[in-house]
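[1] From the sequence below, what's the structure:
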Amino acid sequence: MRLRLIPDETNINFFRYAWVTFGASAVMMMLSVVVFLIYGLNFGIDFRGGTSIRTQSTEQVDIAAYRDALAPMNLGDVSITEVFDPTFDDNQNVAMIRIQAQDGDESISPQMVAAIQDALRSVAPDITFPSVESVGPKVSGELIRTAILSVLGALTAIVIYIWLRFEWQFAVGAVAALIHDVVLTIGLFSLVQIRFDLAIIAAILTIVGYSINDTVVVFDRARENLRKFKSKPLVEVLNISANETLSRTIMTSGTTLLALIALIVLGGDVIRGFVFAIAWGIIVGTYSSLYVAKNIVLMLGVKRDWTKKDPAAGTKYGHIDT
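    A predicted model of the protein is given here:
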């Protein structure tokens, strides 16, 4: 006896509430854009420029005392946050201090970093500094441009690939699903203000690759079924294709999410943002493959395989499950 998460024969009508699901996606995308315009993103040092200092001490983090110790140094915008993680020991108190890039300097000098560390030691004598990262404003600007170009380049390459392999309607549907996934991911990060850095860009590119893989599986089965069922309406063919690949979709997404949940819980705060972005992307990517990409293809229509004149040709073995 083998475990079946999805029955062998499924007949879910994914288009039954098409306008509800598709409309909800459109509304969520618009809300994501509004949230982004209002709150923006919590850019990390990679994109803002400056210095990030991670501290660790057996004493409780006193943000006010840390800030008072650094105030005489006139460092400008200083952000101090305590880091919480279930994997930390009881006496492991961690804070993250972010200091803006100083005018005229690519990054804070080693002498200034040493002075900051001495000032913090006056508050917590046993304090240590596991990591110190500095990025200049010029470098951060280049990183922003490179990140945008990398995402746009990935989307362009995917459009070309889908267009060459399938009909152009499939390419439009796939890109619409990818834009849906990216916009919702950025909207969520803007809403909850999770730090947005180069690791999140890597996560977005991973989401793009995972989502298009899921969409291509459905589209590939749809292309086969368009040749197999010559006389069936396009909506039925797309439904059949989604149902035939549903087991694979759920199993792949489910097993990947199990690993990601383990990383979110046990992986520590350093990679939590990256893992959270991928987990969210898998959820919305699976949704968009089933409810966004296929809807676009249905709206645009797609040319059938007319190599045989008889529109009923090729349906002799249509009842056999491939």
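
[2] From here on, just use CA atoms for contacts and neighbour counts.
    OK.

[3] which residues in the stretch 201-322 of the chain form helices?
    Ranges of helices in the stretch 201-322 of the chain, per DSSP state H, counting those that start in this stretch, are 234-244, 246-266, 272-291, 293-300.

[4] Now tabulate these in TSV and tack on mean neighbour count and distance to residue 44.
    Conversion of the helices of the stretch 201-322 of the chain to TSV gives the following (neighbours: other Cα atoms under 10 Å; distance: least, Cα to Cα, whole Å):
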stretch	mean neighbour count	distance to residue 44
helix 234-244	21	39
helix 246-266	15	20
helix 272-291	22	11
helix 293-300	20	33
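
[5] Among those, single out whichever gets nearest to residue 53.
    Nearest of the helices of the stretch 201-322 of the chain to residue 53, taken as Cα to Cα: helix 272-291 at 17.9 Å.

[6] From the chain's centroid, how far away is that closest one?
    6 Å (Cα atoms, centre = their mean, to the nearest Å).

[7] Compute the inter-axis angle for it and helix 246-266.
    Using axes from the mean of the first three to the mean of the last three Cα atoms, to 10 degrees, one finds that helix 272-291 and helix 246-266 are set 160 degrees apart in direction.

[8] Which secondary structure elements does helix 272-291 sit against?
    When contacts are defined as 3 or more Cα pairs under 8 Å, 6 or more residues apart in numbering; DSSP states H and E, helix 272-291 packs onto helix 18-39, helix 168-192, helix 198-228, helix 246-266.

[9] just so I know, which of the ones you listed lies nearest residue 52?
    Closest among these, using Cα to Cα: helix 198-228, at 14.2 Å.

[10] Give me the buried positions along that closest one.
    Applying a neighbour-count criterion of 16 or more other Cα atoms under 10 Å, one finds 198-205, 207-212, 214-223, 225-228 buried in helix 198-228.

[11] Remind me what that helix packs against, helices and strands.
    helix 137-165, helix 168-192, helix 234-244, helix 272-291.

[12] If we ignore the residues flanking it in sequence, what's nearest residue 54?
    In space, and not counting its chain neighbours, residue 54 is closest to residue 96: 4.7 Å by Cα to Cα, 6 or more residues apart in numbering.

[13] one more to put side by side:
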Amino acid sequence: MTKELRIIDFMGVRHYTSALSILIVIISLASLALNGLKLGLDFTGGTQLEMLLDRPADLDKIRDVLEKEELKSPVAVLFGSDQEVMIRTQDQMKIKAQEKLSNTIAALGSGAALESLERPVRELEGYADTLVIANLGVDLLQQKDLFPSAKYGRVEYQQRDGKVLVTLENSVDSVYLNQIIGDLEAATGAKIQLRSSEFVGPQIGDELRDQGGLGMLVAFVLVFLYVAVQFQWKFSTGAIIGLVHDVIVTLGFFAFFQWDFDLTVLAAILALIGYSINDTIVIYDRIRENFRILRKTDPHEVINISISQTLGRTIMTSASVFIVLFCLYFIAGEVLQGFALALIIGIVAGTYSSVYICANITAALGITKEDLMPKAKEEDGAEATEAP
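    Now for the predicted structure:
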């Protein structure tokens, strides 16, 4: 015997679920407006360092050193193995090194100040940077030994318009980076090898942000057109409202808790659009089928039957995806945690919206069986009847 399907009255609580959805969206939009997204290095620009340690990395000690350096939004995560560390900061090493030198020079008193950092003149080829220092003599600079050759290599002093020009063989950012590595080695007791140092400019970050937003907009438009062609515009409107709900809620969580929003999270948002619409289309397909079979049944009851029939599939699909995402979050490493977290939140919101929002909006727009009847076949039948 076939087990009788239990019909759940989803449409009976549509007013409550609509109010809940509106409240969640308002809170998410308020979080986005007040807090904004905590954009990661991919969007803001900054420095990314990859280091190899000769022993398992102690991330707590590494983060303590980065905090003491007062780097902007420092992040230290493992990638690859427990001896490989990726450090990200929104600071540029050159600007941060210049700030440090400026504070050191100003501490000498007498109005001493680092005015600028210039390229060396052609006569000093092979040197990296030239510091322009005001209100300070060469003798005092050499006496204080602010630029030891062990760190800066060869150092040349010149006078120009009452100011001192200090030309260094090693760039100030490389010296500052070596100092950070030295501090990390002292804190962790490990020997550290710098594998790469990359700078992401803010212009590249703006371009990535704009392209990501454009990609999301194009995805919405294509989904709307696809659902409108395959089903009907009332279904398409419900699907788009559900997708917008899912994206806003996910972004709202990241804004409220100030989690880093980087390219992996953006990729998760785009993947969420595909997952959520897939779940919605399964429900829509069953609604369309039942409208043609249950022609005398109330539209709300048809939707209840359709969602009840697909509920098991929806729960099993979401559960199987959750298993993968939890593995990514807890096992795959911190680099992918943002991606997994965004999808976990988004899939919860997407499952909810597929059941309670998309179908609810479609019903509110007054979907009927006449909207889903194959008009072309009816017209062909009418022509055949009129033929002699």
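
[14] Quick check: which of the helices and strands packed on helix 272-291 of structure 1 is nearest to residue 139 of structure 1?
    Going by Cα to Cα, the one of those nearest residue 139 of structure 1 is helix 198-228, 12.4 Å.

[15] thinking again about what came up before, what does the residue nearest to residue 54 of structure 1 align to in structure 2?
    Aligned against structure 2 by TM-score structural alignment, residue 96 of structure 1 finds its counterpart in residue 87.

[16] helix or strand right after whatever helix or strand that match lives in?
    For residue 87 of structure 2, the host element (DSSP states H and E) is strand 81-89. With elements assigned by DSSP H and E, the helix or strand that comes after strand 81-89 of structure 2 is helix 93-106.

[17] Any buried residues in that following helix, and which?
    93, 94, 96, 97, 98, 101, 102, 105, 106.

[18] Let me know the closest of the residues you listed to residue 311 of structure 2.
    Comparing the buried residues of helix 93-106 of structure 2 against residue 311 of structure 2 with Cα to Cα places residue 93 closest, at 53.5 Å.

[19] check contacts around the closest one.
    Each residue near residue 93 of structure 2 by Cα atoms under 8 Å, 6 or more residues apart in numbering is listed here: 47, 173, 174, 176, 177.

[20] run the last query once more with 10 Å
    By Cα atoms under 10 Å, 6 or more residues apart in numbering, the residues touching residue 93 of structure 2 are 46-48, 71, 99, 172-177, 197, 199.

[21] Could you do residue 364 of structure 2 as well?
    Applying Cα under 10 Å, 6+ apart to residue 364 of structure 2 gives the contacts 14, 234, 238, 300, 358.

[22] The last one matches what in structure 1?
    Residue 358 of structure 2 maps onto residue 293 in structure 1, with residues paired by TM-score structural alignment.

[23] Not including adjacent chain positions, what is the nearest residue to its match?
    Using Cα to Cα, 6+ apart, the nearest residue to residue 293 of structure 1 is residue 173, at 4.3 Å.

[24] separation between the aligned partner of the one you found in structure 2 and residue 150 of structure 2?
    Residue pairing (TM-score structural alignment): residue 173 of structure 1 is matched to residue 238 of structure 2. Distance of residue 238 of structure 2 to residue 150 of structure 2, computed by Cα to Cα, to the nearest Å: 68 Å.

[25] Equivalent analysis for residue 22 of structure 2, please.
    Relative to residue 150 of structure 2, and taking Cα to Cα, residue 22 of structure 2 is found at 63 Å.

[26] neighbour-wise, which of the two wins?
    Higher neighbour count among residue 22 of structure 2 and residue 150: residue 22, with 13 against 7, using other Cα atoms under 10 Å.

[27] show me what contacts the aligned partner of residue 179 of structure 2 in structure 1?
    Using TM-score structural alignment, the equivalent of residue 179 of structure 2 in structure 1 is residue 119. By Cα under 10 Å, 6+ apart, the contact list for residue 119 of structure 1 reads 66, 67, 68, 69, 70, 71, 72, 73, 113, 125.

[28] Export those residues to CSV and append columns for secondary structure and distance to residue 183 of structure 1.
    Converted to CSV, those look like this (DSSP: H, G, I helix; E, B strand; the rest coil; distance: Cα to Cα, whole Å):
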residue, secondary structure, distance to residue 183 of structure 1
66, helix, 37
67, helix, 36
68, helix, 39
69, helix, 40
70, helix, 38
71, helix, 39
72, helix, 42
73, helix, 40
113, helix, 37
125, coil, 45
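
[29] quick one: which of those residues is most hemmed in?
    residue 66 (20 neighbours).

[30] quick revisit: which one of the contacts of residue 93 of structure 2 is nearest residue 315 of structure 2?
    Nearest to residue 315 of structure 2 among the contacts of residue 93 of structure 2 is residue 48, at 40.2 Å by Cα to Cα.

[31] what's the spacing between the nearest residue to residue 13 of structure 1 once chain neighbours are set aside and residue 24 of structure 1?
    With sequence-adjacent residues excluded and distances taken as Cα to Cα, 6+ apart, residue 13 of structure 1 is closest to residue 239, at 6.3 Å. Computed as Cα to Cα, the residue 239 of structure 1 to residue 24 of structure 1 distance reads 20 Å.

[32] Then residue 9 of structure 1?
    Distance of residue 9 of structure 1 to residue 24 of structure 1, given as Cα to Cα: 28 Å.

[33] Tell me how far the strand holding residue 87 of structure 2 lies from the chain's centre.
    For strand 81-89 of structure 2, the distance to the chain centre is 19 Å (Cα atoms, centre = their mean).
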